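K.L.:
Okay, sequence plus prediction incoming.
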Amino acid sequence: MKVNYLFTDRYGGVSKGFYESFNLALHVGDNKNNVLKNREILRRRVGEKELIFMEQIHSDKIEIVEHDKKRYICDALITDREDIALCVMVADCIPILMFDEKKGVIAAIHSGRKGTFLDIAKKCADKMVQTFGCSAQNIKAIFGPSIKSCCYEIGYEIVDIVLKKYGEKYLKDRRYLDIASINRDSLIRLGLREENIAISAICTCCSERYFSYRREKQTGRFVGVIWREER
């Protein structure tokens, strides 16, 4: 069994204006037909797999994709199906893709500040262990481009939460938050190997190659997508 994954950027699609050009979200004000065309472009890139998107709500809700279903209102998806590709949409939040090649299980996770504080990545990995018999030591996690501590300034109330819950090491200059490291350390505490966690160095707020809500407000969404297939 082989696992494939990719992270899109903002190029290669048909959307216009604020959403130029490869916006994959239907909920941000873009022309629906353009978004559907972009999704078809993505579907061809992943080998004609059916794309499964979430209606993301900044929660810790996790759904297992077993049978065909129209709506997934959640922030993490898990499956062992070969006929689909799991997608997570972002524009600063962390798109986390996880997989256990030995068990043939894949997951896509939306982890912004709220999801991070709710431990969604750790809960998703634990669900892979509890539901599918995965071993934490075999799970690999890939963090895609997201906003980094160079740009993620937070208010004093959030600073207080971080200091009380996690400690000062996740803050830069006591006002910029490093949510990727919080997620990474949470997964390591569950039992994932540090060498099995890869974190993109790209800051979406700094790089105009990616959509960024913090930088642009009205903007599109890029995706992390993961799928499995037999070798």
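P.N.:
Received, thanks.
K.L.:
going forward, measure contacts and count neighbours with C-alpha atoms only.
P.N.:
OK.
K.L.:
Okay, the residue most central in space within the chain and M128: tell me how far apart.
P.N.:
Centroid check for the chain by Cα atoms, centre = their mean gives P95 as the closest residue, at 1.8 Å. According to Cα to Cα, to the nearest Å, P95 stands 17 Å off from M128.
K.L.:
burial of the nearest residue to L36 once chain neighbours are set aside, as a residue count?
P.N.:
In space, and not counting its chain neighbours, L36 is closest to L24: 7.7 Å by Cα to Cα, 6 or more residues apart in numbering. Neighbour count of L24, defined by other Cα atoms under 10 Å: 31.
K.L.:
Also R39?
P.N.:
If we define neighbours as other Cα under 10 Å, then R39 has 18 of them.
K.L.:
Apart from its chain neighbours, what residue comes closest to it?
P.N.:
R39 sits nearest to L24 (Cα to Cα, 6+ apart), 6.1 Å away.
K.L.:
Presented hereafter is structure B, for comparison with structure A:
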Amino acid sequence: MQTPEFDWLVPDWPAPPTVRALCTTRDGGSSLGRYAGLNLGLHVGDAAEAVQANRQRLQAAMGVRAVFLNQVHGVHSAPVDAQAPDAMEADGAITSASDVACTVMVADCLPVLLCDARGRAVAAAHAGWRGLLGSTGQGVLEVAVARMCQQTGAPAQELMAWLGPCIG
């Protein structure tokens, strides 16, 4: 990853060295007015050109393509790779590809990053109260963990999680 022209938080967790993770802040970016800074959301009323410029700057700094979801406060975690389209309806993304970033956007909800101990796969989940609860007793985190275990063959005990900033 290059040194960005904006701020990001880097998790302090025992992830394998092949796993890279970050959480952006609003600092930097092209958006103006009430969206001033690094707004990455096309769904909030910001100018689409500014959001696309922000997304391109983030991807250039990371050195990989970021897949942005259409988050619906649900439980689905979508598998992603470099060919995955943006705007898939999901609240989590999982990949074993090294050329793509699983991306979730949060305001007051909890961003959760997951990886297995060997770095074979990573996931990002958008965990709001609806997604945590789920409609069948399985929330977004249970679904993401189950999919990670299925994809890697690792037991849940070998997964690690980083909980990002949120409103408590």
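P.N.:
That came through, no problem. Model, not experiment: these values are computed from the prediction.
K.L.:
contacting residues around the aligned residue in the second structure for the residue nearest to L36 of the first structure?
P.N.:
Mapped onto the second structure by TM-score structural alignment, L24 of the first structure lines up with L40. Taking Cα atoms under 8 Å, 6 or more residues apart in numbering as the criterion, L40 of the second structure is in contact with 51-52, 54-55, 105.
K.L.:
Could you rerun that using 7 Å?
P.N.:
By Cα atoms under 7 Å, 6 or more residues apart in numbering, L40 of the second structure lies in contact with 51, 54-55.
K.L.:
from the middle of its chain, how far away would the lengthiest helix in the second structure be?
P.N.:
Ranked by residue count and defined by DSSP state H, the top helix of the second structure is helix 48-62. Mean C-alpha position of helix 48-62 of the second structure versus that of the full chain (Cα atoms, centre = their mean, to the nearest Å) differs by 15 Å.
K.L.:
likewise stretch 101-115 of the second structure?
P.N.:
Relative to the chain's own centre, stretch 101-115 of the second structure is displaced by 4 Å; criterion: Cα atoms, centre = their mean.
K.L.:
what sits up against that stretch?
P.N.:
Defining contact as Cα under 7 Å, 6+ apart, one finds that stretch 101-115 of the second structure is touched by 64-69, 92-94, 121-128, 159-167.
K.L.:
isn't there a helix covering M148 of the second structure?
P.N.:
Yes. Checked against DSSP: H, G, I helix; E, B strand; the rest coil, M148 of the second structure lies within a helix.
K.L.:
And the helices in the second structure, which stretches?
P.N.:
48-62, 129-133, 140-152.
K.L.:
hey, which of the ones you listed is tucked in deepest?
P.N.:
helix 140-152 (a mean of 20; mean count of other Cα atoms under 10 Å).
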